[in-house]
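A.B. asks: Kindly return the folded structure for what I paste below:
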Amino acid sequence: MSEHEHAETTATTDESTSEQLVELAKRRGYFFQSSGAYGGVGGFYTFGPQGASLKGNVEDAWRDRFAVAEGNMEIDAPTIMPEPVFEASGHLDGFDDMLIECPECETSSRADHLVEDNTEYEDAESLPIPEVEEIIAEYELACPECGAGLADVAVENFNLMFATNIGPGDSDPGYLRPETAQGIFVEFPRLKEYARNQLPFGVTQIGRAYRNEISPRRSIIRTREFTQAELEYFVDPEEDEPDLESVADVEVTLYPASEQNKDDGDEIETTIGDAVEEGVISSPWVAYFLGVAKPWYESVGVDMDRFRFRQHLSGERAHYASDCWDAEGEIDGNWIELAGFAYRGDYDLSKHAEHSGDRFTVFKQYDEPKTVERATVDPDMSYLGPEFGGAAQDVVEELESLAGRDRTAFEGDTVAIDLDGETHELPVEKTGFSVDEETIAGEHIVPHVVEPSFGVDRLVYTVLHHAYREDEVDGEERTYLDLEPEVAPTFVGVFPLQNDAELEAQANEVVADLRAEGLSVTYDDSGNIGRRYRRQDEVGTPFCVTVDYETVEDEETTVTVRERDTTDQKRLPVEGLAETLAEIREGDLEFDEL
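C.D. replies: So this is what the prediction gives:
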């Protein structure tokens, strides 16, 4: 390839891009369906050498921004957890999708997806099951596999968790985690100690999660095993406030619920500061993390012209969330959820405290000790025992609870309590009720949780899709990936111009220097130089270095450095080349400045 390549480039955004991308991903080692030798299995994908590297780079970029830069901890919890964890979290009872099964071919489909794909309804997931059944009947929707009508078929809830057993014999039931969050929540009593019991603090985790999707589809966008990057940020709801000033000027595209509910509703362009001030985003903490996330998404290669934040409608919010916004990327005309930003309140910690008996609180120290009145009971057990038998301890607990919430109930001669649906009158003198003054230094509070939860696989697909380009170089068609240097699987390709021992030796020295600088490098001496450029363009390698005869013959040792997008080439000295390319990768130097 000459040093005078000329590229005319346009982004490819038509509906065929996904098909072309999936084909490229398989051919070039980004991702492909798992267990192909056995016919493949739906919803499971293997990331090849390029894909694993890209995915790892995206994870590292997320870790740098949301763990390191924010000063948060990171943990790595097991992917299998015992059943009581998910009883407490609500996943056993409330983690369902709408299942409809064809009576003819027995194909299972997600009923809300059928509605969204074949009607004008865009958010069928938020609708109740009876309404979804009515829509299926009204539009006479059919099985996507065999075409049989589904008008009279019942839609049922299907729990998405994978069940397993822990241990042999009479083993304990367990589940593969459907989100990484629970691994953080159940360890809160210990994690708060690592944070020195000081709020606010955050805990991050990057790891696998599992959901037994009814109908996995669109390659790695909807799978049964996937990677999440989650941050659980614990705050004092009465005192802790985010640094909104640092993100106030971040410009965002928002699609709030109020606009979605209008017939002519539309996205709004605003800033994080204005959105909070005008009440579009009600939670300052959610707003803060939206402001952090937007520039981060741009830095890893998401096209900001195809990116927005959409607020959940009331019917689609998870059981734990009081408010939630999704980061969404547009792919082939469809908006794909990339992350959720939820205000979970104290739901998770309170539920785990209730079910485990452990303490999921943080002690909040007062600036000065306070004197407070405490209502207590010290019941006469010689009276309660004969009167209530085995239920005497239940009576004590009811009295303690009543004293804490309504001391006026003890002002008469008797006090009434409810026990197993029956009301019992007890003499107040037998309860040992008293009100005493006590000096306290603080109180135990249940922190609230703010959760930014990122889907890594979907983000990888979106980055690839938004980076896909087709152009012509010197009259030849070219496909390349316009990947950001920070996340590209390989940063530099190094080629000897020809199969020549001297050129190859010099090229290998360049490879060693670049790798010593921490750059990801590939060496390629197969085929003509133009084909080698094309191979690296197609996998998104930002730069190629060619060692030619000028390199070994001239007094100053120089090489040709070629930039992927423009195909521009520059002659640079080998001395200092590694440092120069490292500066470009870090964003401290531009290629056209050389």
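
A.B. asks: contacts and neighbour counts: CA atoms only from here.
C.D. replies: Will do.

A.B. asks: What is the neighbour count of the closest residue to Val574 other than its chain neighbours?
C.D. replies: Spatial nearest neighbour of Val574, excluding adjacent residues (CA to CA, 6 or more residues apart in numbering): Thr558 at 5.2 Å. Other residues within reach of Thr558, judged by other CA atoms under 10 Å, total 22.

A.B. asks: can you check Arg65 too?
C.D. replies: For Arg65, using other CA under 10 Å, the count is 16.

A.B. asks: Report how many residues lie close to the nearest residue to it once chain neighbours are set aside.
C.D. replies: Once flanking residues are discounted, Arg65 sits nearest to Trp296: 7.6 Å by CA to CA, 6+ apart. Per other CA under 10 Å, the neighbour tally for Trp296 reads 16.

A.B. asks: And this one, please, so the two structures can be compared:
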Amino acid sequence: MSSKYEKITDLAKRRGLYMQSAEIYGGVAGFIDYGPIGAQIKSNIVDLWKKIFVESHPDLVYLVETPIITPEQVFKASGHVDHFTDPVVECSKCGRIYRADHLLDELGVKIENLDNKDLFEYFKRGVKCPFCGGTLGQPYSFNLLFKTTIGPYASSVGYIRAETAQGMFTMFKRAYEDLREKRVFGLAQIGKVGRNEISPRQGPLRLREFTQMELEFFFDPDDAQNQLLADVENSTLRLLCENHQAVSEVKVQDAIHTNIVCNQWLAYFMVLGQRFIESLGFPPESYHFLEVPKLKLPHYSKQTWDLMVKVDKWGWVEVAGYSFRGDFDLSAHSKLSGVDLRVFKPLEKPIVKKRLRFKWDVNKLRSIYAEKTGLIIARIKSLDDDEVRVALESGFLEVDGIKIAVSDLGVEEVTEEEKGIKYFPNVVEPSFGVDRIFYAMLDNSYTEKDGRIVLRLPRSIAYPHVGVLPLIKKDGLDKVARNIFVQLSKAGLKVTYDDDGSIGRRYSRLDEIGVPASITVDHQTLEDNSVTLRDRDTWLQVRIKMNDLVLSLKKFIFENAEIYTLGEPFTAGQNERIKAE
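C.D. replies: As a prediction, the model looks like this:
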């Protein structure tokens, strides 16, 4: 008997939801294509996310777009070049490479936060290659960034971005200035990213190229009050905290007051994440937030919650990560680039301070550092008191990877009137993986009824919204059906027309791809201008006047109106006749 995963995979191939990419050449693991139906459904998921996270926050959250190919310096600053790695191990006999920690986990060996040296101790105890039985070597770190060159020069190294986030951090200064120096705002981005996964074996759940929806929300760390919190503070979060064994339902205000969730903005966006997931049809018992243990936190995070949903084959899987990134990214990029990414906050009353400042001889710097001189001077001007102190103690200042000796600079004490303070904004980040959500939604929606597949997608997410079916292709029924197709399309509904095969087969085809409603034009239509409207999930039908179709369908699709409220029900005999046909 086929598993649910196998049935969904077969359905996806047959009905144009998704399939192996480059299939005619055998394909490569970790890459999928979305077909005509799947691409539209995926687009509807993205549109819903934009509505909840971006469009519902006018003048606060802004959509941006940055390149997929990113210069190496960006990922050096972010830590990806050094930290974005997984442990791998190679078989000395057949040459196969495995992710070391996953291989041990599959063999029932539970490990936590071991380095490559400690992992090797397990392999020395007799763990062999599962393919050929050969000896496994010393684990080593494999960087998951896809590396490339920018232009014809080998020295111009770039990477396919592993997250959309870094593009938003590097554009922060421009966005801050463009938004008239707003100190609280968010940048959102939706786009492709790449991760060179070692052995992607979970279908759409683990891809080497996938789509992210990310929001970087910037705020003052000394004024983290969220003016929108009142809208959600009585909402409940489903949380599985570190060291807890069961999910707890915690009110937002309690989660904040007890510091379970460390930040008001983090809690606010977590509520939006729950609303988003529920709008995709997931019942509360099928999702929760899992707190990432402190020892497993990403290098940039102060607290992370993973949004987990349940799927049939793999159990709980992560579809989103919520991280409080602090000022890690902006301060790291500021340090490496030499560009001051702090924002200015005016003081109510200026303060007079004495402080140490570096001075410099432009000609001397130019003779030593050539074209980097302008960048170095800009960085020197932006140094705060702590950075000057650190430079004096260490004897050097680092700008764009170059160490400038303090001895090449002068030091003077100056008196300055401080009219404000500069600080690095803190960042809260909700990050969603569209492809995982897409598959999890299919898994949650897949049902079988009387031996037929019914994909119970949320009505507004499904594509198309409605099918128009003439009972037969003659007697003028097809002409009326075509007119209805045009009318509904002009009204903004997504419509398909199908006159091929029996009416029962056509219903089945629409049910399989999740089309919420179908309209049948029959001979009674010619008599009284009424059609039947059929509900995908219940198979119930009502008769409805053609003049009422647009309004009724919009209520059904976008307001989740019950089918029986929209028209006169068929008699039992009529329903049976249509089903038989």
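
A.B. asks: Can you find the partner of the residue nearest to Val574 of structure 1 in structure 2?
C.D. replies: Thr558 of structure 1 maps onto Ser530 in structure 2, with residues paired by TM-score structural alignment.

A.B. asks: Quick one: the strands in the stretch 201-350 of structure 2, in order.
C.D. replies: 209-219, 236-240, 248-251, 287-291, 303-311, 315-326, 343-359 (DSSP state E, counting those that start in this stretch).

A.B. asks: Show me the one of those that comes nearest Met546 of structure 2.
C.D. replies: strand 209-219 (39.7 Å; CA to CA).

A.B. asks: Could you report the neighbour count for the aligned residue in structure 1 for Lys349 of structure 2?
C.D. replies: Under the alignment (TM-score structural alignment), Lys349 of structure 2 pairs with Pro369 of structure 1. Applying other CA under 10 Å, we find 11 residues neighbouring Pro369 of structure 1.

A.B. asks: correct me, but Pro369 of structure 1 touches Glu438?
C.D. replies: No - counting by CA atoms under 8 Å, Pro369 of structure 1 sits too far from Glu438 to count as a contact (10.0 Å).

A.B. asks: related to what we said a few turns ago, residue in structure 2 paired with the residue nearest to Arg65 of structure 1?
C.D. replies: By TM-score structural alignment, Trp296 of structure 1 lines up with Phe276.

A.B. asks: What of Val492 of structure 1?
C.D. replies: Looks like Val492 of structure 1 aligns to Val466 there (TM-score structural alignment).

A.B. asks: secondary structure class for the residue positioned nearest the centre of structure 1?
C.D. replies: Taking CA atoms, centre = their mean as the criterion, Phe454 is the residue nearest the geometric centre of structure 1, at 1.5 Å. Here Phe454 of structure 1 is strand, with the state taken from DSSP: H, G, I helix; E, B strand; the rest coil.

A.B. asks: Skipping adjacent residues, who's closest to Thr580 of structure 1 in space?
C.D. replies: Excluding the flanking residues, the one nearest Thr580 of structure 1 by CA to CA, 6+ apart is Leu589, at 7.8 Å.

A.B. asks: Hmm, Glu583 and that neighbour touching each other?
C.D. replies: Yes - counting by CA under 8 Å, Leu589 of structure 1 touches Glu583, with 5.5 Å between them.

A.B. asks: returning to what we had before: and the match of Trp296 of structure 1, what does it touch?
C.D. replies: Going by CA atoms under 8 Å, 6 or more residues apart in numbering, Phe276 of structure 2 touches 48-49, 52.

A.B. asks: Please flag which of these sit within strands.
C.D. replies: For the contacts of Phe276 of structure 2, not one is inside strands, with DSSP state E as the criterion.
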